[in-house]
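1. give me the fold of what follows.
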Amino acid sequence: MKHITFTVTNDLSFDQRMQRICNSLASNGYRITLVGRKLKSSKPLCQSNYSQKRLYCFFTKGFLFYAEYNIRLFLFLLFQKTDAICAIDLDTILPCLITSKLKNKKRIYDAHELFTELKEVRTRPHIFKIWTLVERISVPHFDYSYTVGQGIANEFNRRYNKHFEIIRNMPLLKSLPKDIQRNEKLLYQGAVNEGRCLEKLIPAMQSLDYKLIVCGSGNFMNQLKELIIKYKVENKIELKGMILPNELFHITQQCALGINLVERGGLNQYLSLANKFFDYIHAGIPQITMNFPEYSFINQQFEIALLIDDVNEETIVTKINGLMTDKVKWKQLHENCLKAREILNWQEEEKRLLSFYNKVFDN
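-> Predicted coordinates:
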């Protein structure tokens, strides 16, 4: 039984992609350890068929956090018996690279995004230089790599002449209740971070007669709360914070429309294929999303969303009001979601994952 160790910097309770990957591999003959971060607010870990390890850090953000976490992760990996180490994104890649070389173990890179093109990285020159250097000295040394979409895979190939497999972040196909009571509510789920156009969505809520549910947290949360007060829309917005996956799926089903807006400025945003995009599809709710390559390609196949080119308050209001009042169009997109989820699901994507890891150990 081959042992694979995965490394992330987030709280393991809410990382649905890693939960799916680890569960699939553990169910198919691999021994799995998932290493993440322990926070004071961390909820107890759910029982799983793989091992989970949380590393506690004194520092919780910024350079000191990354430095401390990487040191703790290096020490953990150094004494961990494993056959392969998989780094998730750049923020855990250096300990994985060093320990895999020292111990002569297979090393794998799973890029959830184009990390150096994140807005919070790209707009800070000193931070950008550091992460770019980390990428250049590490990614070329990983023999096996995969990512979440074709656009990011193409960019890595352009930068380093390396092939990245595609394993998209699709939900597990689960049955939907036949008697869902959908409310006329809007839903934003996922990271509440810079670059998600929340500074445009919140003022737009002044002209919308619907309630917005926000499920998630991130580096833009304080600014989000300030915007809600500034535009006096406290009665229209409900902040639920971090929600466990099963509860989140239940909440999503009860809403009428999903929101997936992203700034066009950075390459990571332009090439993105967000988790929420598939989560909305699986809950059977249409969405407002970006006219970016990955979203446009899937929408051409299934038409499950209204695409938006220019994110501004007027366009947001027009698109949302238009779809919420056009019951015929809403039902068409809803029915298309139900068809798309039968194809775009983890049961199908899991086949790619297992094929990838079988090749890793066959070699």
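2. hey, let's count contacts and neighbours off CA atoms from now on
-> Will do.
3. where along the stretch 1-150 of the chain do the strands fall?
-> Ranges of strands in the stretch 1-150 of the chain, per DSSP state E, counting those that start in this stretch, are 3-7, 31-38, 51-56, 84-88, 106-111, 144-147.
4. and this one, so I can compare the two:
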Amino acid sequence: MRSNKKIVHMTTVHHPFDPRIYHKECLSIKEAGYDVTLLAQKDPNTGELSEEITHIPLETYDGKLKRMLFAPWQAYKKAKQLDADVYHFHDPELMLVARLLKKKQNVVVYDVHEDFVTSLIKKDYLNKFLKLLIKKSFRTVEKVITKPFKKVLAEKYYQEIYPTGEWVLNYPTVNKKFISHRRDEQPIEDKLIYTGNVDLERGAKIHGNLPNIHPTIQMHFIGKCPRKFADEIEQVAGENVNRIHIQGIDQFIPKEVIEQSYLNTNWLAGVALFPPTDHYLKKELTKFFEYMNAGLPIICSNFDRWKEFIEQYQCGIAVDPYDEQAIYEAIEYLRQNPLEARKMGENGKKAVQEKLNWKTQANHLVELYDEWLSEIK
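-> Here you go, the predicted structure:
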């Protein structure tokens, strides 16, 4: 019986209310009947997890280096005491302690949220030699350490790196409030929204420049935004800074708050005008699914994969993120064609409700747990 099997999710990096870890994976496998515990840092700003999931808080550390040195071993000690049937970890810095937890009688799962190496070596302060050295060294060490682990992949293209990995894609949970929400009952406003973590690689400066490109548009950021990026966004906006709105400076914004924000305003579009980087060129951006779930058209960068996705689902407009005239025309097209804007939003919502939703992935994850646990009987 599943209720006799203990599953422990472990993260030293992600927020305890991380949408993928908590809201999707932990709650779904709990609903399937497994005994679920989450090892994660405690956030004093958001309170405790719900009673549905047992949360064992980890100590927080000032600075990334301290966290990487001390948090994994703290997680290891607490995890070992739990003697779980499945240890499901979410951060590369936990690889070694996860290997120490691996026994013949349990399953260890490596949840690959992102292409860590591609993300790391894009740092400008690393020269070409160091980038190559880091890439080869990490891949070699990772391959050895994670050999006995099962792997689940949040993104399709990660299978190029982890050929034995199983897709458990980061599709959204269908929000029932979104299903009944009608955008045609009120005028569409000259407001664009960006949700999720804010940084330069996710287009912070490009989005901050939008009020300079269009004379009436207001740009809203809703998600954790370090103060230094907020300052850069406001500097880019210049004299139009009054049309920049940032909710989440140095603070995590819970999933429920973000989802309610989609309903509170009749947004013109959700934006994802990212600069081209290897890290994002191949991704199907999770943000797309979230905007689609809310019934919003998308304005995004015209990377080949992104443009193909937008055209497949007829859910938005893809433009060159550095072409201000093209961005202006995309914004103006949605303003001048509200029926078409609503149609794009409805196309995206339909795709999420019928196909691109978390339920399909949750069922697969539970099936994988069942299969892997049966192998160690």
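5. re the thing from before, just so I know, which of the strands of the stretch 1-150 of structure 1 lies nearest residue 196 of structure 1?
-> Smallest distance to residue 196 of structure 1 across these (CA to CA): 19.6 Å, for strand 106-111.
6. show me what that closest one is packed against.
-> strand 84-88, helix 93-103, strand 144-147 (3 or more CA pairs under 8 Å, 6 or more residues apart in numbering; DSSP states H and E).
7. mean deviation (superposed) between that strand and structure 2, please.
-> Once superposed with structure 2, the aligned residues differ from strand 106-111 of structure 1 by a mean of 1.0 Å; criterion: mean CA distance after the TM-score superposition for structure 1.
8. spatially central residue in structure 1, please.
-> residue 275 (4.6 Å; CA atoms, centre = their mean).
9. so who does it touch?
-> Listed by CA atoms under 8 Å, 6 or more residues apart in numbering, the contact partners of residue 275 of structure 1 are 169, 170, 190.
10. for the aligned partner of it in structure 2, give its distance to residue 19 of structure 2.
-> For residue 275 of structure 1, the aligned position in structure 2 is residue 286, judged by TM-score structural alignment. Distance of residue 286 of structure 2 to residue 19 of structure 2, computed by CA to CA, to the nearest Å: 11 Å.
11. trace residue 66 of structure 2 over to structure 1, please.
-> Checking TM-score structural alignment: residue 66 of structure 2 goes with residue 64.
12. any idea how many residues pack against that match?
-> 13 (other CA atoms under 10 Å).
13. that one: what's it in contact with?
-> By CA under 8 Å, 6+ apart, residue 64 of structure 1 has no neighbours at all.
14. distance check, it against residue 193 of structure 1.
-> In terms of CA to CA, residue 64 of structure 1 sits 20 Å off from residue 193 of structure 1.
15. quick one: the aligned residue in structure 2 for residue 287 of structure 1 from residue 277 of structure 2, how far?
-> Alignment note (TM-score structural alignment): residue 287 of structure 1 maps to residue 298 of structure 2. Distance, residue 298 of structure 2 to residue 277 of structure 2, using CA to CA: 20 Å.
16. quick check on those two: which one has the bigger neighbour count.
-> residue 298 (30 against 14).
17. wait, that one touches residue 315, no?
-> Yes: look at residue 298 of structure 2 against residue 315 with CA atoms under 8 Å: they come within range, at 6.4 Å.
18. overlap of the contact sets of these two?
-> In contact with both residue 298 of structure 2 and residue 315: 292, 345, using CA under 8 Å, 6+ apart.
19. helix or strand: which one has residue 346 of structure 2?
-> Here residue 346 of structure 2, judged by DSSP states H and E, is contained in helix 338-354.
20. and the next helix or strand past that helix?
-> helix 358-374.
21. so how far is residue 303 of structure 1 from the aligned residue in structure 1 for residue 80 of structure 2?
-> Aligned counterpart of residue 80 of structure 2 in structure 1: residue 78 (TM-score structural alignment). Note on residue 78 of structure 1: its distance to residue 303 of structure 1, by CA to CA, is 48 Å.
22. again, but for residue 62 of structure 1
-> 41 Å.
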